[in-house]
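**Student:** sequence and computational prediction follow.
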Amino acid sequence: MIKLIVSDLDGTLLGFDKKIKEEDKRAIQLAIENGIDFAVASGRMDIEILEVLKEIEQKAHRVSQNGAYIYTKTDVSLHSAAFEPDIARQIYKEAKQLEAIVLVCNENTNFIEEMNEHVSELQKRLFYGLCEVPNMSGTIGADILPSKITVLAENEVITSFQQQIMERFGDVVDTFISEPRCLDIMPKNISKGNALRSLMNHLDVQPEETACFGDAFNDIPMFRLTPYSFVMSHAHPDVKKEARYIVDSVSEAVQIILTEINQPNLTQK
């Protein structure tokens, strides 16, 4: 029986317009009404997850920035993590050599060294604007303790840079392609999977009692934790092969949980 549903946001529960489909919203509400706990796991900041939850009109456990931060639905902090400043500075300087947008993120702010027309398009997808910080390298470790560095560029650039970073810093960082043309660089052992494991331990929920929904490479660590993993049908083939179920929407995944996986329990009621 599924007791906990964990959903990714962008590309899964959340559209590029920052909206949730009505059928997905109703599905999450129905799952909660049926006694299933709900969590969100995203590369976004916690304050952005809270904005999404306002639309659902529900409280939820929250895994933000790919697992750097974990909060329960009662706002108890279970985990937080940040880079060693010297490592963050080195990675940032290398990323700035690319033809790319580079964001430095702490828990509640996305920072950028210089605004331009490309950044304006990016801001349309954010719930909170970017904060411009000249001389970013000098600020890292002083005023900013980064928990994530995001590089936005063409896929070929992203793939090459990911390999470069793992070769040089693989003992102290992990990397995830969280969506096309987007590379997230995290402190070592920070992932949605490790965060979900911590949350499950806190809630005393077992892997076979957990279902997770996602669509990107940073969701794979979650998929590997539970036999009930649901991937969106638009996902990359390498992501699809990591999940048990392929679905078109969150509402379809919830329907499978309520009518097939949890059906014996519902029948007993």
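**Tutor:** Perfect, I can see it now.
**Student:** from here on, just use CA atoms for contacts and neighbour counts.
**Tutor:** Fine.
**Student:** the strands in the stretch 151-269 of the chain, which residues?
**Tutor:** For the stretch 151-269 of the chain, strands defined by DSSP state E, counting those that start in this stretch occupy the ranges 173-179, 182-187, 210-214, 228-232, 245-247.
**Student:** can I get those strands in CSV with distance to residue 145?
**Tutor:** Below are these laid out as CSV (distance: least, C-alpha to C-alpha, whole Å):
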stretch, distance to residue 145
strand 173-179, 15
strand 182-187, 12
strand 210-214, 28
strand 228-232, 33
strand 245-247, 38
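**Student:** out of these, deepest packed?
**Tutor:** The highest average neighbour count among the strands of the stretch 151-269 of the chain, using mean count of other C-alpha atoms under 10 Å, belongs to strand 210-214 at a mean of 28.
**Student:** tell me the helices and strands packed up against that one.
**Tutor:** With contacts defined as 3 or more C-alpha pairs under 8 Å, 6 or more residues apart in numbering; DSSP states H and E, the packing partners of strand 210-214 are strand 4-7, strand 228-232.
**Student:** compute the inter-axis angle for the longest one and strand 210-214.
**Tutor:** Regarding strand 228-232 and strand 210-214, their directions subtend 10 degrees when assessed with axes from the mean of the first three to the mean of the last three C-alpha atoms, to 10 degrees.
**Student:** distance to residue 62 added to the helices and strands packed on strand 210-214, as CSV?
**Tutor:** Output for the helices and strands packed on strand 210-214, formatted as CSV (distance: least, C-alpha to C-alpha, whole Å):
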stretch, distance to residue 62
strand 4-7, 9
strand 228-232, 18
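**Student:** okay, now the one to match up with it:
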Amino acid sequence: MDDIRMIVTDMDGTFLNSKHQVSPDFPIVYEELRKRNILFVPASGRQMTGITKYFGDIENDMAFIAENGGYVIYKNKELFADRLEPTYIAEIIREIRTIPGATAVLSGKKKAYVDTDNEEFISYISQFYTINEKIEDLTQEIDDRIFKIAVYHPEGSELNVYPVLKEFEKYNLEIVVSGKHWLDIMNKDINKGNALEKLQDALDISPQQTMAFGDYMNDIEMLKNSRYSYAMKNAHPSVKEAACFEACTNDNFGVLKIIKDYLDLR
């Protein structure tokens, strides 16, 4: 295996276990990565603060890819921030309202926005969107840079949401199933893979020097931009097809096991 200079990992279903916990071994592993000048990069559909909250003081030395590639920072400096065209948002929100059981979240730079009265749902999304606000109507223009529209469906987004919303690809938008219950709508070419490329270019790190881990369809471009690409054992079949290697499940902290093997940590 060539010298690795960057390790990038999805969060939910990949780096975190099913209880959204970090492996207790991570601090030891991270210290070894730091000594070897290997950059650790969490990459998620989550809001930026929904990712950084797991890393405490070391976040100042890390890079983060948030909003499925719509927002990238390195050592607390912004490298990239996208903006979803407000013109399309209202039309898409109205279409989402026609889908029984679907709930929309607008994810912005300042905070995330919902217009549901379902307190249980708001509590649930607060683990991903730690700064959020309930507003009267998501079809009204908001004074914020909106990165994406996230759509939740309790019975699954791939079958219940994607078939209805894929028509909005006509507006040059990316419609991607990002989890069992989630679908994300972003500008075309906004994905974790292109965000990773921006980071690689900025730091002069090649795909051959990159290791990546993922479990769902929104991770595929990121895996393709990494020589050492791993699908979790619990990953969607299309992700396993895209990856070169397989790691054990997120509940067995498969990401850490692979990294420890690479670092020869026992």
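**Tutor:** Received the coordinates, thanks. These figures come from a predicted structure and were not determined experimentally.
**Student:** quick one on the thing from earlier: so for residue 29 of the first structure, which of the strands of the stretch 151-269 of the first structure sits nearest?
**Tutor:** Comparing the strands of the stretch 151-269 of the first structure by their distance to residue 29 of the first structure (C-alpha to C-alpha), the top pick is strand 210-214, with 15.6 Å.
**Student:** residues in contact with the closest one?
**Tutor:** With C-alpha atoms under 8 Å, 6 or more residues apart in numbering as the test, strand 210-214 of the first structure has contacts from 2-9, 11-12, 219, 222-223, 226-232, 250, 253.
**Student:** same check on stretch 117-129 of the second structure?
**Tutor:** Contacts for stretch 117-129 of the second structure (C-alpha under 8 Å, 6+ apart): 46, 47, 49, 50, 51, 107, 111, 112, 114, 132.
**Student:** same thing but 6 Å
**Tutor:** Residues from elsewhere that reach stretch 117-129 of the second structure (C-alpha atoms under 6 Å, 6 or more residues apart in numbering): 46, 47, 50.
**Student:** and the corresponding residue of the first structure for the first one, how far is that from residue 93 of the first structure?
**Tutor:** Same thing as residue 46 of the second structure. Counting by TM-score structural alignment, residue 46 of the second structure lines up with residue 44 in the first structure. With distances taken as C-alpha to C-alpha, to the nearest Å, residue 44 of the first structure is found 23 Å from residue 93 of the first structure.
**Student:** pipe the contacts of stretch 117-129 of the second structure into TSV and attach secondary structure, distance to residue 59 of the second structure and neighbour count per row.
**Tutor:** Below are the contacts of stretch 117-129 of the second structure laid out as TSV (DSSP: H, G, I helix; E, B strand; the rest coil; distance: C-alpha to C-alpha, whole Å; neighbours: other C-alpha atoms under 10 Å):
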residue	secondary structure	distance to residue 59 of the second structure	neighbour count
46	coil	16	24
47	coil	15	28
50	helix	12	18
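**Student:** what's near enough to touch residue 72 of the first structure?
**Tutor:** residue 61.
**Student:** where's it relative to residue 140 of the first structure, distance?
**Tutor:** Here residue 72 of the first structure is placed at a distance of 29 Å from residue 140 of the first structure (C-alpha to C-alpha).
**Student:** likewise for residue 182 of the first structure?
**Tutor:** 21 Å.
**Student:** and if you look at residue 5 of the first structure?
**Tutor:** 36 Å.
**Student:** give the residue from these two that has the larger number of neighbours.
**Tutor:** Using other C-alpha atoms under 10 Å, the more surrounded residue of residue 5 of the first structure and residue 140 is residue 5, with 23 against 20.
**Student:** the more buried one matches what in the second structure?
**Tutor:** Under TM-score structural alignment, residue 5 of the first structure pairs with residue 7 in the second structure.
**Student:** for residue 168 of the second structure, see how far away the spatially most central residue of the second structure is.
**Tutor:** Centroid-nearest residue in the second structure: residue 44, 1.7 Å away (criterion: C-alpha atoms, centre = their mean). Using C-alpha to C-alpha, residue 44 of the second structure is found at 23 Å from residue 168 of the second structure.
**Student:** do residue 17 of the second structure as well
**Tutor:** 33 Å.
**Student:** next: residue 227 of the second structure.
**Tutor:** Taken as C-alpha to C-alpha, the span from residue 227 of the second structure to residue 168 of the second structure is 32 Å.
**Student:** so who does the aligned partner of residue 59 of the first structure in the second structure touch?
**Tutor:** The equivalent of residue 59 of the first structure in the second structure is residue 61 (alignment by TM-score structural alignment). By C-alpha under 6 Å, 6+ apart, the residues touching residue 61 of the second structure are residue 75.
**Student:** again, only using 8 Å
**Tutor:** Residue 61 of the second structure makes contact with 74, 75, according to C-alpha under 8 Å, 6+ apart.
**Student:** the one 10 residues further on now?
**Tutor:** Listed by C-alpha under 8 Å, 6+ apart, the contact partners of residue 71 of the second structure are 48, 65, 78, 79, 80, 81, 82, 147, 195.
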